[in-house]
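Undergrad: coordinates for the following, if possible.
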Amino acid sequence: MKRRRSIVSLILYLTLGLTLTALFGCDYFGFKKIKDITDSPMKFEGKEVKVRGIVESSLRIPFTETVVYTLKDDSGSIMVVATGAKPNNGDSMKVKGLVSTAIKIGDETFGTHIKEIKRW
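TA: Predicted coordinates:
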């Protein structure tokens, strides 16, 4: 009886562990507000972030695979640099990417953007 109870407990703990790993290992958690990134770009410089929002504008750089689009959430907007398909204006998107700043002069930064790794 004791052995059976310990096997059932083990199965329950394994199931719970796998469920939590699946939940927190997925890309559904950990989104940053865009304003947090644009207000403190050096805090996020070179770090991977996830954001979500609506595409405000997008364009493909002629003769390249590069796409640039602006993603806006309820806190602000940020430019995203990517390759591949150009998103349509008004598309709702989730993006994972690396934060980068074009120019740093002293404590000031200009051109903070996200280099897209993945979108969905």
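
Undergrad: please make it C-alpha for all contacts and neighbour counts, starting now.
TA: OK.

Undergrad: isn't residue 113 right up against residue 100?
TA: Yes - contact between residue 113 and residue 100 holds when scored by Cα atoms under 8 Å: they sit 5.5 Å apart.

Undergrad: longest helix in this protein, please.
TA: The longest helix of the chain (DSSP state H) is helix 2-25.

Undergrad: pull out the buried residues from the helix or strand following that one.
TA: The helix or strand immediately downstream of helix 2-25 is helix 34-39, counting by DSSP states H and E. By 16 or more other Cα atoms under 10 Å, the buried positions in helix 34-39 come out as 34, 35, 37, 38.

Undergrad: now the other sequence, so there's something to compare against:
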Amino acid sequence: MLLRNTGILSIVVVGLVGCQQLSDFGIRTFLLTPISAIEQKKDGARVYLQGKVTHKAPFLGSGAYQLKDDSGSVWIVTTDTIPPVGEAVVIKGTVQYQSLPLAEQDWGEFYILELKQLEMEVTSR
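TA: This is a model prediction of the structure:
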């Protein structure tokens, strides 16, 4: 009887915990945005990206690096330290679009303004 009650209690506890957000337990979670989906986001939208640094371009007081995932690549502009080429990173940033009109066409490009480099496990959906 004790074993049966313990089993039922375990199921109830797991069920209750499973219905709560992980953030209720102090575990921060967020959804990753595939780089290929950035163009569908609004200018200024907050995104979380994960990928590998493939190129970097240091500037005076800031810099940029190219982040690549399985779906594509995008330039990340930062005032923080630029990660080394080959390093896997997770970042929080905002989508930006720089228009470049030329010969009656817009040759603009999306990029990400980095808000923070993150060090945590990520759940992707």
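
Undergrad: and which of the buried residues of helix 34-39 of the first structure is nearest residue 59 of the first structure?
TA: Nearest to residue 59 of the first structure, judged by Cα to Cα, of the buried residues of helix 34-39 of the first structure is residue 34 at 20.3 Å.

Undergrad: got the contact list for the closest one?
TA: When contacts are counted by Cα atoms under 8 Å, 6 or more residues apart in numbering, residue 34 of the first structure is found next to 51, 72, 73, 75, 76, 77, 78.

Undergrad: quick one, strands of the second structure?
TA: Secondary structure of the second structure, counting by DSSP state E: strands at 46-59, 62-69, 72-78, 88-98, 101-102, 105-106, 109-118.

Undergrad: as CSV, the ones you listed with mean neighbour count would be great.
TA: Listed next are the strands of the second structure as CSV, based on neighbours: other Cα atoms under 10 Å:
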stretch, mean neighbour count
strand 46-59, 19
strand 62-69, 20
strand 72-78, 20
strand 88-98, 18
strand 101-102, 10
strand 105-106, 10
strand 109-118, 19
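
Undergrad: these: which one's closest to residue 26 of the second structure?
TA: For residue 26 of the second structure, the closest of the strands of the second structure is strand 109-118, at 15.8 Å, according to Cα to Cα.

Undergrad: what's the first-to-last distance across stretch 75-86 of the first structure?
TA: Its first and final residues considered, stretch 75-86 of the first structure spans 23 Å by Cα to Cα, to the nearest Å.

Undergrad: in the second structure, which residue range corresponds to it?
TA: Aligned using TM-score structural alignment, stretch 75-86 of the first structure spans residues 71-82 in the second structure.

Undergrad: so who does the residue nearest the centre of the second structure touch?
TA: Of all residues in the second structure, the one closest to the mean position by Cα atoms, centre = their mean is residue 48, 1.8 Å from it. The contact partners of residue 48 of the second structure, taken as Cα under 8 Å, 6+ apart, are 30, 31, 32, 33, 90, 91, 92, 93.

Undergrad: could you rerun that using 7 Å?
TA: Contacts for residue 48 of the second structure were tallied using Cα atoms under 7 Å, 6 or more residues apart in numbering; they are 31, 32, 33, 91, 92, 93.
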